[in-house]
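Enquirer: Prediction below, plus the sequence it came from.
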Amino acid sequence: MTAPTPPQDRLLTVLTDAGIRDERVMAAMLRVPRDFFIPSTFREHAFENTALPIGHGQTISQPQVVGIMTEVLRLSDRHKVLEIGTGSGYQTAILAQLCRRVYTIERHKPLLKEAEERLAHLRISNVTAKHGDGGVGWPEQAPFDRIIVTAAAEHEVPRPLLDQLAVGGMMVVPVARSPIDQRLLLVTRHQSEVEVQDLGAVRFVPLISDMLEPSRPQSVAEALSRLTAPRRS
C-alpha cells in the first residue's frame, strides 16, 4: 500500500505544475498552513488545487491562482501592498511574508474578525486590516507599490484603485467582461503610460462596491487612458 503524500509535498507539486518558479513565493506558501484558513468541514481538501467555501458567499482561491497572483507582483521587503478582499486571510498571510506592510480591506465583518484572529495566532504583525468597501481602496495610505484584488471587477479596473497605484507600481486584478468571461490582468504603471498584460481566464466572486457605479463595457486601454498620476507625500 502506497503511503499518502504529505500535505506540503502535494502543495509543492501544485505550485510546480502551475509554473511557479520564485523561490520566495514557494517558501512563503509552504510556511503558511492553508488548512488553518479553511472551515473544518472542508479541511480534508485544504491541499488540493481547488477553491473552497469560507462562508458569506466567499471562497479561498486555488493555491495555483494564489501562487500566480503573488509571483507576478514581484514583491520585495520594501513594498507597501494593498489587498482588496481579506477573505480567510490566507493570501494576506502569504503577502505579509514577502513585503514590508499589507493593508487589507474586507466588506464582511465576520470574515475580517476571523482573519485577524488567524493572523494574530500566527504572530503576523505587519498587517493593517479594516472593514470597508474595497472598491474605494484606502486613499489615506496611498500610494501603494502593489495592489492585489481578490474579487472580479465589473468591465474595468476600478478607477479609485488605479489612482492609488504608485508610479512604477503593479496591480493584479480579475476583470469580468461578461458573467462568463473573467480575465486576470497585470497592470504596471509607468511615468507617462500604463501597461496591461492579460494573464488568462480566471473565476472569482464579484467585487461588490457601493461606491462604484455600474459601467458600460469598455476596453481596459480606454479606462486607463483617463488616469492621472498619484503623488508621493
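Expert: Okay, I see it.
Enquirer: C-alpha only now, for contacts and for neighbours.
Expert: Noted.
Enquirer: Which parts of the chain are helices?
Expert: With helices called from DSSP state H, the chain shows them at 7-17, 23-31, 63-72, 90-98, 109-121, 159-163, 220-224.
Enquirer: Of the ones you listed, flag the one that's most buried.
Expert: Greatest average neighbour count among the helices of the chain goes to helix 90-98 (a mean of 24), per mean count of other C-alpha atoms under 10 Å.
Enquirer: quick one: that helix to chain centroid distance?
Expert: Between the centre of helix 90-98 and the centre of its chain there are 10 Å (C-alpha atoms, centre = their mean, to the nearest Å).
Enquirer: between the helices of the chain, which gets nearest to residue 172?
Expert: For residue 172, the closest of these is helix 63-72, at 6.5 Å, according to C-alpha to C-alpha.
Enquirer: another structure for you, compare them:
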Amino acid sequence: MSIDYARARARETMVEQQQRPWDVLDARVLDTLARVPREAYLADALRGLAYADTELPIGHGETTLKPVLEGRLLQALAPQPGESVLVIGAGSGYLVACMAALAREVVAVERHADLADAAQSRLAAQGIGNVVVRCADALAWNPGRSFDVICVTGAVATLPARFVEWLNPDGRMFVVHGHAPVMEAALVRRTVNGHHVEALFETELPYLAGAAPVPAFTL
C-alpha cells in the first residue's frame, strides 16, 4: 500500500468516523475535509498522526485544533465561493487551506513569525494562491477592511468588540468564549444594531494571547 493511498484512506476514515458522528454533514465541508491533505501542514514526525482525534503540537506551545472541531466550525461558518474570510491564528495553515477551498479569499494572522512563514510556505507548496498570511497580534492589528467570515482559533474570555467591527453586515464569526473549563463555541452575526450570539456547543480551547480572563483579586 502506497503512503499516498494510506493517507487518502485515513482522510476518508476521519470523515466517516469522526466528522459524521459529530453531526458534520454539510457536503461541501465533508468534500473539503476529504481532499485537503492535513499531513502536508505538519512536521514530518507528526504526519502519521494527522487524522487522529487529538491536538498536535506546532511550536511555541501552540497546537492544532482537533479535526472534529475544524469540521464543526467550517459547517457553522459555511464560507461561500464569493466570500472573504479572516482566520485569527493561522497555526499550521491547514484550517486556512480548508477555508481557501470554500471561499474566494482568505487573510490569516499569526503572531509567531516562524509559524506564519511556515504556513504560507505550505499553502504555496499546495498551489493555494488565494491566501495571505500576515504576522500580527490580532488584538493590536488593524486589517483596514472587513470580512464576510471570521474564524477565531483561540478562546477569548469576552468577545473583543474589534473582531465584531471587522465583520461585514450580516457577516458571521466563529469564536469560543468564556472561562475554562467550561467554554462555549458560538456563532456571532453582525446585525444592524450590533451583533447576535448563537450558542453552538461546549468545548475548551487555549486562550488567544492577551484574551485570557483578568485574574481576580482576593484578600
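Expert: Sure thing, it's come through. These numbers come from a predicted model, not from an experiment.
Enquirer: Make a markdown table from the helices of structure 1 and add distance to residue 169 of structure 1 to it.
Expert: As requested, these are exported to a markdown table (distance: least, C-alpha to C-alpha, whole Å):
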| stretch | distance to residue 169 of structure 1 |
| --- | --- |
| helix 7-17 | 25 |
| helix 23-31 | 19 |
| helix 63-72 | 12 |
| helix 90-98 | 16 |
| helix 109-121 | 26 |
| helix 159-163 | 10 |
| helix 220-224 | 14 |
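Enquirer: how about the ones you listed, which one is nearest residue 80 of structure 1?
Expert: Using C-alpha to C-alpha, the nearest of those to residue 80 of structure 1 is helix 90-98, at 9.9 Å.
Enquirer: mean deviation of the closest one from structure 2?
Expert: Superposing on structure 2 places helix 90-98 of structure 1 at an average distance of 0.3 Å from its equivalents, by mean C-alpha distance after the TM-score superposition for structure 1.
Enquirer: quick check: angle from that helix to helix 63-72?
Expert: For helix 90-98 of structure 1 against helix 63-72, the angle by axes from the mean of the first three to the mean of the last three C-alpha atoms, to 10 degrees is 40 degrees.
Enquirer: which residue numbers in structure 2 go with helix 90-98 of structure 1?
Expert: Mapping helix 90-98 of structure 1 onto structure 2 (TM-score structural alignment) gives residues 94-102.
Enquirer: do the same with stretch 20-33 of structure 1
Expert: Using TM-score structural alignment, stretch 20-33 of structure 1 corresponds to residues 24-37 of structure 2.
Enquirer: now the longest strand anywhere in structure 2, how far from the centre of its chain.
Expert: Taking DSSP state E as the criterion, structure 2 has its longest strand at strand 167-179. Relative to the chain's own centre, strand 167-179 of structure 2 is displaced by 12 Å; criterion: C-alpha atoms, centre = their mean.
Enquirer: Mind listing what's buried along that strand?
Expert: 167-169, 171-179 (16 or more other C-alpha atoms under 10 Å).
Enquirer: Mind picking the one among these that's closest to residue 205 of structure 2?
Expert: Among the buried residues of strand 167-179 of structure 2, and counting by C-alpha to C-alpha, the member closest to residue 205 of structure 2 is residue 176, at 7.3 Å.
Enquirer: Against residue 26 of structure 1, how distant is the counterpart of the closest one in structure 1?
Expert: For residue 176 of structure 2, the aligned position in structure 1 is residue 174, judged by TM-score structural alignment. Separation of residue 174 of structure 1 from residue 26 of structure 1 (C-alpha to C-alpha, to the nearest Å): 22 Å.
Enquirer: Perfect, I'm done here.
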